[in-house]
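Visitor: A predicted structure for the sequence below; I have some questions about it.
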Amino acid sequence: MQVSDEKLRQILLERERLQNPPQSTEKATGVGIARFIVSCNDVRAVLDLAKEVLITVNNHSTQNWPSLDEWSNVLPSQFVDGFLPEPTEKEREKQIQNWGGLSYEEKLTEASNDNKWTLSSWLSWLEPDEREWFWWNAVLFDAPLNNSHFIIEVTALDSPFMSGALKWLFKACGAEEVISEDDL
């Protein structure tokens, strides 16, 4: 698996930030920080599962990329169970043909769609050389009774970037809604 130097650098920086949040004085990598508001019933459960998934993906990003079956076994079942069944070969060919006919702007719109995803389509956006965003931080609200919202911050390599896989990460972890700060 060949990964560009910049993406490998971002993967290694993300690995550190998943374990230790950045200092408030730390300068963002990429083109800057994008923020998303995540609404859910249990902030800690959703955030912990999302981080577990990203840590697993990140750890495999510097090795041979696992097969779909291997991913199904190494990712938490609670997460994997949130995906649609995989399409048949004929359905996949039609999807590829339709995708190829879209302009970049249409692909941005389609990729920001937060309808249910298949595991293979989600993983395709997390492959090391396809990544456009990387974990920066999670900001929890200080109110003791607010256990229903938090902010996720990612550093992006392009602006705008295809955020659908990011949104689906949290949806598959139990979030009810994920809204980009730019959409407010």
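Guide: All right, it came through fine. In this text, all values refer to a predicted model and were calculated from it rather than measured experimentally.
Visitor: Please count neighbours and contacts with C-alpha atoms only from this point.
Guide: Fine.
Visitor: and the spatially closest residue to Arg15 that is not a sequence neighbour, what is it in contact with?
Guide: If the residues on either side of it in the chain are set aside, Arg15 comes closest to Asn58, at 6.5 Å by C-alpha to C-alpha, 6 or more residues apart in numbering. By C-alpha atoms under 8 Å, 6 or more residues apart in numbering, the contact set of Asn58 is 11, 14-15.
Visitor: Among the residues you listed, name the ones in helices.
Guide: In this view, the contacts of Asn58 that belong to helices under DSSP state H are 11, 14-15.
Visitor: quick one on the thing from earlier: which of the contacts of Asn58 tops the neighbour count?
Guide: Glu14 (24 neighbours; other C-alpha atoms under 10 Å).
Visitor: Can you name the residues that contact it?
Guide: Counting by C-alpha under 8 Å, 6+ apart, Glu14 has contacts 58, 134-136.
Visitor: before we move on, what about Ile33?
Guide: 136, 153-156.
Visitor: alright, now check it against this:
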Amino acid sequence: MGIVEVLARGGAGGVEVLGRSRAVLLEVLEHSGPGWPTVEEWRSILPPWFVAACGPEMRREDAERWMAWWRTLGPADKARVESERRWTLADWLYWLMPSERQWFWWDAKVGRDDTLRVSIEVMGWPTALGALDWLLRAAGAVEVFHEENLLH
């Protein structure tokens, strides 16, 4: 267990990114009980700006073609492409399901430099944080990165 700091900056500004991110996560938490909604139900539950920010759903053939192309890239290009890619709503929701989510929002603060610093609790490291990164980017952040402060 430990704490990871996720920093988000640029774009809309820390206060706006924080407010928008919290609005989305509050809806997810409110609907995380038994009977996880369908993707179509989530489209009407989540804020319209978030749904609109998500990328279009891909057909299986398109996803396989994209993955084959992505695997040809070097590590730096893979990281760049992933940081620029818009997540589909279905992919994002999968990683927010209670059975899949590996992190828990602990605290958040906006610094003097307008950087949003989100503290999340993780069960171990490495942890899948792509869904959180996408949420912050969809909420208006241009740059998202992690600082590990894990407890051993």
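Guide: Cool, the structure landed. Computed from a predicted model, the values in this text were never measured in an experiment.
Visitor: Mind picking the one among the contacts of Glu14 of the first structure that's closest to Lys171 of the first structure?
Guide: Nearest to Lys171 of the first structure among the contacts of Glu14 of the first structure, counting by C-alpha to C-alpha, is Trp135 at 16.1 Å.
Visitor: Give me the three-state assignment for the closest one.
Guide: With DSSP: H, G, I helix; E, B strand; the rest coil as the basis, Trp135 of the first structure sits in strand.
Visitor: For burial, what's the neighbour tally of the counterpart of it in the second structure?
Guide: Residue correspondence, TM-score structural alignment: Trp135 of the first structure in this structure matches Trp105 in the second structure. Trp105 of the second structure: 15 surrounding residues under other C-alpha under 10 Å.
Visitor: how close does Trp105 of the second structure sit to Glu147 of the second structure?
Guide: 15 Å (C-alpha to C-alpha, to the nearest Å).
Visitor: Contacts for stretch 109-126 of the first structure next, please.
Guide: Residues contacting stretch 109-126 of the first structure (C-alpha under 8 Å, 6+ apart): 57, 68, 80, 82-86, 130-131, 162-165, 167-168.
Visitor: Drop anything exposed from these.
Guide: 57, 80, 82-83, 131, 162-165, 167-168 (16 or more other C-alpha atoms under 10 Å).
Visitor: Next, Val6 of the second structure: secondary structure please.
Guide: When the rule is three-state DSSP, Val6 of the second structure gets the label strand.
Visitor: now the one 10 residues further on
Guide: When the structure is split into helix, strand and coil by three-state DSSP, Glu16 of the second structure lands in helix.
Visitor: And it, what's its match in the first structure?
Guide: So, by TM-score structural alignment, Glu16 of the second structure is matched to Ala45.
Visitor: do the same with Glu57 of the second structure
Guide: Checking TM-score structural alignment: Glu57 of the second structure goes with Glu86.
Visitor: okay, now the closest residue in space to that match that isn't next to it in sequence: neighbour count?
Guide: Spatial nearest neighbour of Glu86 of the first structure, excluding adjacent residues (C-alpha to C-alpha, 6+ apart): Thr118 at 5.8 Å. By other C-alpha under 10 Å, 14 other residues sit near Thr118 of the first structure.
Visitor: Just to confirm, what residue in the second structure is aligned with Thr118 of the first structure?
Guide: Checking TM-score structural alignment: Thr118 of the first structure goes with Thr88.
Visitor: Can you tell me which residue is spatially central in the first structure?
Guide: Nearest to the mean C-alpha position of the first structure, by C-alpha atoms, centre = their mean, lies Leu166 at 3.0 Å.
Visitor: pretty sure it belongs to a helix, no?
Guide: Yes - counting by three-state DSSP, Leu166 of the first structure is found in a helix.
Visitor: Mind telling me what it corresponds to in the second structure?
Guide: In the second structure, Leu166 of the first structure lands on Leu132 (TM-score structural alignment).
Visitor: and if you look at Glu181 of the first structure?
Guide: Using TM-score structural alignment, Glu181 of the first structure pairs with Glu147 in the second structure.
Visitor: Pretty sure that match sits against Arg117.
Guide: No - contact criterion C-alpha atoms under 8 Å: Glu147 of the second structure and Arg117 do not qualify, at 9.8 Å.
Visitor: Which parts of the second structure are helices?
Guide: 14-30, 39-45, 48-53, 60-71, 75-84, 89-96, 130-138.
Visitor: helices or strands next to the fourth one in the packing?
Guide: To tie it back to what came earlier, the one meant is helix 60-71 of the second structure. On a contact count with 3 or more C-alpha pairs under 8 Å, 6 or more residues apart in numbering; DSSP states H and E, helix 60-71 of the second structure meets no helix or strand.
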